[in-house]
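Participant: heads up, no residue letters with this:
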């Protein structure tokens, strides 16, 4: 479900009302019944593509949230304890109230995780993703044990893909302890800012100039990173992060990659034991032969 402005304003008002009740602040009006009705109307009108009526319901939700914010500020006055308790919720609710559709720059997409960003994918079945951008690097060469993750890093701020290589490539070299001979990336890395020593080693999908048969083979091999990303999201909890704040995003990405690599290692160890154990057992069961003197 996409985080619509209507639902965010409705949830922000609900959270403020709940906190006011918990702290004993009596509000003039909570808009519980009419607020829910306005949200339902907005959803129905938007679904029916009656956007004038939907925008009218959205203005109603924005007005209700603004009234609750102003009422709370009047009631808490100069009380230091109440001001400290309401500081962050009121700031977040004000940001939600002031933001507009198609607004440029940082927006609030989640009340419990305001650091969430909107990442445009450009795909028909999934035009947007909400979270934080993550850089994933795997070896070009085929490995019998599977495609391991060599480096992973969360990149907050939704930077342009090509502008991430300046920081990512030196980190990869320092982590694996080997100089990179060739870097292949998708078309989103065009116009990259790789360090000077790597600038002529970066090749992107669709590139024509300076592409030999060996590099073409490496560019075809680039697609091997896609199933790795799919496994990280679906099987190792990178698709949904339960750790809070920016630090939690960075930790979750590293833990997902570590879990994926350990899965490949465990599969390799299991196969090793499947071949070695029968040989050991048969050698132990074999009876020694006695020779007569």
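Facilitator: Great, that's in hand. These numbers come from a predicted model, not from an experiment.
Participant: C-alpha only now, for contacts and for neighbours.
Facilitator: Will do.
Participant: what sits against the residue lying closest to residue 236 once chain neighbours are set aside?
Facilitator: Excluding its sequence neighbours, the residue lying closest to residue 236 (Cα to Cα, 6 or more residues apart in numbering) is residue 256, at 5.1 Å. By Cα atoms under 8 Å, 6 or more residues apart in numbering, the contact list for residue 256 reads 232, 236, 237, 238.
Participant: can you tell me which of those residues is nearest residue 280?
Facilitator: residue 236 (34.7 Å; Cα to Cα).
Participant: included below, for side-by-side comparison, is a second structure:
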């Protein structure tokens, strides 16, 4: 853990004051002196609200790492050397990001198609209502001013 914290300090430029880890880091020989280490062996009742929040955040990241390993071929690297490790990591990250982009575009297109369908249905429905005669009843107050539906006409 000391190496990971030093690498994080080198990359980010800040040293963390607190670290939330699982039981794999149990034991004082892993812990740096200036960083407070929180293990996940406490019961949920004894944790503060913020500790529970950070533990939930940590446990939410682990499935993403597992999917990255299994779905994007990071279990085994078939490329040679450290350069092969770098290439494999970059290609896996690119594939992961592309799958997130495709999923986002799919969701946006689904929302737009539902929106388009709703307004097509709405205009068709109210054009049908406009041709009907009603005896003093209010149809839908929100749309009566849009379609100029005459609700006071009587049946002839």
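Facilitator: Cool, the structure landed. No experiment lies behind these values; they were computed from the predicted model shown.
Participant: on that earlier part again, take the contacts of residue 256 of structure 1 and keep only those in helices.
Facilitator: Cross-referencing the contacts of residue 256 of structure 1 against helices under DSSP state H gives residue 232.
Participant: ChimeraX command to pick out the buried ones of the contacts of residue 256 of structure 1?
Facilitator: A single ChimeraX command selects the buried members of the contacts of residue 256 of structure 1 (16 or more other Cα atoms under 10 Å):
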select :232,236,237,238
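Participant: could the contacts of residue 256 of structure 1 go into TSV alongside distance to residue 192 of structure 1?
Facilitator: TSV is the format used below for the contacts of residue 256 of structure 1 (distance: Cα to Cα, whole Å):
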residue	distance to residue 192 of structure 1
232	25
236	30
237	29
238	26
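Participant: SS state for residue 34 of structure 2?
Facilitator: coil (DSSP: H, G, I helix; E, B strand; the rest coil).
Participant: do you have the strands of the stretch 51-200 of structure 1 handy? List them.
Facilitator: Counting by DSSP state E, counting those that start in this stretch, the stretch 51-200 of structure 1 has these strands, from start to end: 117-120, 128-131, 133-137, 151-155, 183-185.
Participant: quick one: the shortest one to structure 2 mean distance?
Facilitator: With mean Cα distance after the TM-score superposition for structure 1, strand 183-185 of structure 1 departs from structure 2 by a mean of 2.6 Å once superposed.
Participant: C-terminal to that strand, what's the next element?
Facilitator: Using DSSP states H and E, the helix or strand that follows strand 183-185 of structure 1 in sequence is strand 202-204.
Participant: the equivalent of residue 100 of structure 2 over in structure 1 in helix, strand or coil?
Facilitator: By TM-score structural alignment, residue 100 of structure 2 lines up with residue 264 in structure 1. Three-state assignment for residue 264 of structure 1 (three-state DSSP): helix.
Participant: count the residues that sit near residue 264 of structure 1.
Facilitator: 15 (other Cα atoms under 10 Å).
Participant: now swap in the one 10 residues further on and tell me
Facilitator: As a burial measure, residue 274 of structure 1 scores 11 neighbours (other Cα under 10 Å).
Participant: swap in the one 10 residues further on?
Facilitator: By the other Cα under 10 Å criterion, the neighbourhood of residue 284 of structure 1 contains 10 residues.
Participant: counterpart of residue 60 of structure 1 over in structure 2?
Facilitator: With TM-score structural alignment as the criterion, residue 60 of structure 1 has no equivalent in structure 2.
Participant: for the residue nearest to residue 60 of structure 1 when sequence neighbours are not counted, give its distance to residue 61 of structure 1.
Facilitator: Distance criterion Cα to Cα, 6+ apart; nearest residue to residue 60 of structure 1, sequence neighbours excluded, is residue 38 at 7.0 Å. Using Cα to Cα, to the nearest Å, residue 38 of structure 1 is found at 7 Å from residue 61 of structure 1.
Participant: of these two, which one has the most company?
Facilitator: Neighbours per residue (other Cα under 10 Å) separate residue 38 of structure 1 from residue 61, with residue 61 holding more: 28 against 22.
Participant: these two touch, right, the more buried one and residue 8?
Facilitator: No: Residue 61 of structure 1 is not in contact with residue 8 according to Cα atoms under 8 Å; the separation is 9.7 Å.
Participant: and which of the contacts of residue 256 of structure 1 is nearest residue 87 of structure 1?
Facilitator: Distances from residue 87 of structure 1 to these, taken by Cα to Cα, are shortest for residue 238, at 31.8 Å.
Participant: in structure 2, what residue corresponds to that closest one?
Facilitator: In structure 2, residue 238 of structure 1 lands on residue 74 (TM-score structural alignment).
Participant: so what's its match up against?
Facilitator: Residue 74 of structure 2 touches 68, 88, 89, 92, counting by Cα under 8 Å, 6+ apart.
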